[in-house]
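In: sequence unknown, structure follows:
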């Protein structure tokens, strides 16, 4: 069965605040609170954590896309809900999860979880605070030319707990990372592209279409090879070159001995499209 022949699963909400959709081998996760620019809630982070778990466990899923509903990506934590709950003496769930260091919020925001399959971000509108934080945990990033980025936590005397003080300086230059973290100002999509925070810009309203095009292309590749490449890149990032090359060899040789590797070579010789089964 080819990718285009695979059945389509209708959109089903993981929670009211997260929508998921499996189409062929591509799994799309949509943050769904457009009335508050898809700000994180406890329910949303729970839904995201469940989505990441499914991506890792479901063999039919080869590539995932993360996006936001209503023409915007994510504005981070819901500060209005946090403020209201504190004023009333209650708690908004999100803050309580961070305070008690439960795993769900941190897994949902991809601070303590590394999705094993490629994750593509499709960014429209605002990607602020937690929106820019979760972005750094994705592998490929497509943004609208009108998108706006920024780690604005410091302006509210908050700390970017999504991992940015660790990840950002590894993805852009140290001095640009410190400017972004300490000033808390907005970045245009063009600035984000120039410093390497995103990989490509597209006309407004087309980020998801481009992300899907990339996802479909990746999904046609051998899934074992794709996942092994991501694993090798992640695991060797902080190793010496010698140790990294040794680990790369260990990971890569497992792929070379797979049924899919044999199928790839056989399909090339027979001048046909390969049929990969993840074995």
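Out: Arrived safely. Note that this is a predicted model, so its numbers are computed, not measured.

In: only C-alpha atoms for contact and neighbour calcs from this point on.
Out: OK.

In: what ranges do the helices span in the stretch 101-250 of the chain?
Out: 103-108, 130-135, 164-171, 174-183, 189-195, 207-219, 223-235, 241-256 (DSSP state H, counting those that start in this stretch).

In: which residues touch the third one?
Out: The reference is to helix 164-171. Under the criterion Cα atoms under 8 Å, 6 or more residues apart in numbering, residues 133, 136, 176-178, 181, 196-197 lie in contact with helix 164-171.

In: same thing but 6 Å
Out: With contact meaning Cα atoms under 6 Å, 6 or more residues apart in numbering, helix 164-171 is reached by 133, 177.

In: list the buried residues of it.
Out: By 16 or more other Cα atoms under 10 Å, the buried positions in helix 164-171 come out as 164, 168.

In: cool, and the fifth one?
Out: Neighbour counts using 16+ other Cα under 10 Å place 189-190, 192-193 of helix 189-195 among the buried residues.

In: what is the neighbour count of residue 13?
Out: 15 (other Cα atoms under 10 Å).

In: meant to ask about residue 94
Out: 21.

In: how about the one 10 residues further on?
Out: Around residue 104 sit 21 other residues, with neighbours defined as other Cα under 10 Å.

In: any idea how far residue 121 is from it?
Out: 21 Å (Cα to Cα, to the nearest Å).

In: quick revisit: make CSV out of the buried residues of helix 189-195 and add distance to residue 243.
Out: Formatted as CSV, the buried residues of helix 189-195 follow (distance: Cα to Cα, whole Å):
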residue, distance to residue 243
189, 36
190, 36
192, 32
193, 31
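
In: tell me which stretches of the stretch 1-150 of the chain form strands.
Out: 12-15, 18-23, 26-31, 63-68, 119-123, 126-128, 140-144, 148-150 (DSSP state E, counting those that start in this stretch).

In: out of those strands, flag the one nearest residue 202.
Out: Judged by Cα to Cα, the one of those that comes nearest to residue 202 is strand 140-144, at 5.1 Å.

In: next up, a second structure to put side by side with the first:
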């Protein structure tokens, strides 16, 4: 939640700059360091959600999602995700919400959707973004139901990333792509980005609410935390049956 608030504040600052004589034409979004784009949700925070009511968790998750997805409404320039390493869970959904993606080759895991292994359905618009990415519904369904992690090669073959380079070149390639875009006509670029997003985001708000409600239900089950602990221990979870509380 803290990172979400910081991220949203930064987006607001950039938004003001973009509408106040800024010449920024593209933005590169990357993880700190060289190991990962995002490791996903904070496990301690996720554990603590069991203490809240379902309706409180719905509100919490909608707020959490919005703090990241707001960049699609507030930044009228292309955002390029530099996936030098894994983008897991919410991190993968954030990467998909970017306009373009550069990923590491060599079998590096780059997009992970371990939600069902954690004990929750996908969130932060992950299912919606996969469907909007143009991959078949059968492939998207398998990825999410089995909690798959895609390598750079997998993601590139499915059309989920634009460029595939060695891990140590990902950030440079993302900046190179941004520089190429920055040479294009600024009005044309901003206009097309708005149109691209408008076409994709028509049902995004409803999808985010559905995700929030579905996850909130799981946070209040008695077996919440079993999946988190299993993933942390690199073990297979043993969840309670469907009709359990």
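Out: All right, it came through fine. From a predicted model like this one, the values you see are computed outputs, not experimental measurements.

In: coming back round to it: let me have the strands of the stretch 1-150 of structure 1 in TSV, adding distance to residue 49 of structure 1 as columns.
Out: Shown next, in TSV, are these (distance: least, Cα to Cα, whole Å):
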stretch	distance to residue 49 of structure 1
strand 12-15	10
strand 18-23	10
strand 26-31	11
strand 63-68	12
strand 119-123	14
strand 126-128	19
strand 140-144	20
strand 148-150	23
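
In: tell me, how many residues neighbour the residue lying closest to residue 108 of structure 2 once chain neighbours are set aside?
Out: With sequence-adjacent residues excluded and distances taken as Cα to Cα, 6 or more residues apart in numbering, residue 108 of structure 2 is closest to residue 151, at 5.2 Å. Counted with other Cα under 10 Å, the neighbours of residue 151 of structure 2 add up to 21.

In: please apply the same query to residue 40 of structure 2.
Out: Neighbours of residue 40 of structure 2 (other Cα under 10 Å): 18.

In: hang on, isn't it packed against residue 91?
Out: Yes - with contact defined as Cα atoms under 6 Å, residue 40 of structure 2 and residue 91 form a contacting pair (5.1 Å).

In: overlap in contacts of these two?
Out: Joint contacts of residue 40 of structure 2 and residue 91 (Cα under 6 Å, 6+ apart) do not exist.

In: re the thing from before, give me whichever of the helices of the stretch 101-250 of structure 1 is most buried.
Out: Counting by mean count of other Cα atoms under 10 Å, helix 130-135 has the highest mean neighbour count of the helices of the stretch 101-250 of structure 1, with a mean of 26.

In: so that helix corresponds to what in structure 2?
Out: Mapped onto structure 2 using TM-score structural alignment, helix 130-135 of structure 1 spans residues 90-95.

In: nearest to residue 157 of structure 1, out of the helices of the stretch 101-250 of structure 1?
Out: helix 174-183 (10.8 Å).

In: residues in structure 2 aligned with that closest one?
Out: Counting by TM-score structural alignment, helix 174-183 of structure 1 corresponds to 137-146 in structure 2.

In: what about the matching stretch, distance to the chain center?
Out: 16 Å (Cα atoms, centre = their mean, to the nearest Å).

In: residues in contact with residue 147 of structure 2?
Out: Going by Cα under 6 Å, 6+ apart, the list of residues near residue 147 of structure 2 reads 113-116.

In: and of the residues you listed, the nearest to residue 55 of structure 2?
Out: For those, the nearest to residue 55 of structure 2 is residue 115 (20.4 Å; Cα to Cα).

In: circling back: just the buried ones from the contacts of residue 147 of structure 2?
Out: Here, 16+ other Cα under 10 Å leaves 113-115 buried among these.

In: aligned partner of residue 151 of structure 1 in structure 2?
Out: Residue 151 of structure 1 maps onto residue 113 in structure 2, by TM-score structural alignment.

In: surely that match and residue 91 touch.
Out: No - assessed by Cα under 6 Å, residue 113 of structure 2 is found out of contact with residue 91, at 9.1 Å.

In: give me the common contacts of those two.
Out: Common neighbours of residue 113 of structure 2 and residue 91 (Cα under 6 Å, 6+ apart) do not exist.

In: and the nearest residue to residue 71 of structure 1 once chain neighbours are set aside, how far from residue 63 of structure 1?
Out: Among residues not flanking residue 71 of structure 1 along the chain, residue 124 sits closest, at 5.5 Å (Cα to Cα, 6+ apart). When Cα to Cα is the yardstick, residue 124 of structure 1 and residue 63 of structure 1 sit 20 Å from each other.

In: kindly report the same for residue 100 of structure 1.
Out: 32 Å.

In: higher neighbour count, these two?
Out: Using other Cα under 10 Å as the criterion, residue 100 of structure 1 and residue 63 rank with residue 63 on top: 27 against 8.

In: check contacts around the counterpart of residue 165 of structure 2 in structure 1.
Out: In structure 1, the residue paired with residue 165 of structure 2 according to TM-score structural alignment is residue 202. Residue 202 of structure 1 makes contacts with 144-145, as judged by Cα under 6 Å, 6+ apart.

In: residue 89 of structure 2 and residue 113 touch, don't they?
Out: Yes - contact criterion Cα under 6 Å: residue 89 of structure 2 and residue 113 qualify, at 5.0 Å.

In: tell me the counterpart of residue 191 of structure 2 in structure 1.
Out: Checking with TM-score structural alignment, residue 191 of structure 2 has residue 228 as its match.

In: ugh, wrong one, I meant residue 182 of structure 2
Out: In structure 1, residue 182 of structure 2 lands on residue 219 (TM-score structural alignment).

In: not counting sequence-adjacent ones, nearest residue to that match?
Out: residue 62 (5.7 Å).

In: what does that neighbour correspond to in structure 2?
Out: Aligned partner of residue 62 of structure 1 by TM-score structural alignment: residue 25.

In: looks like its match contacts residue 182 (just checking).
Out: Yes - with contact defined as Cα under 6 Å, residue 25 of structure 2 reaches residue 182; the gap is 4.9 Å.
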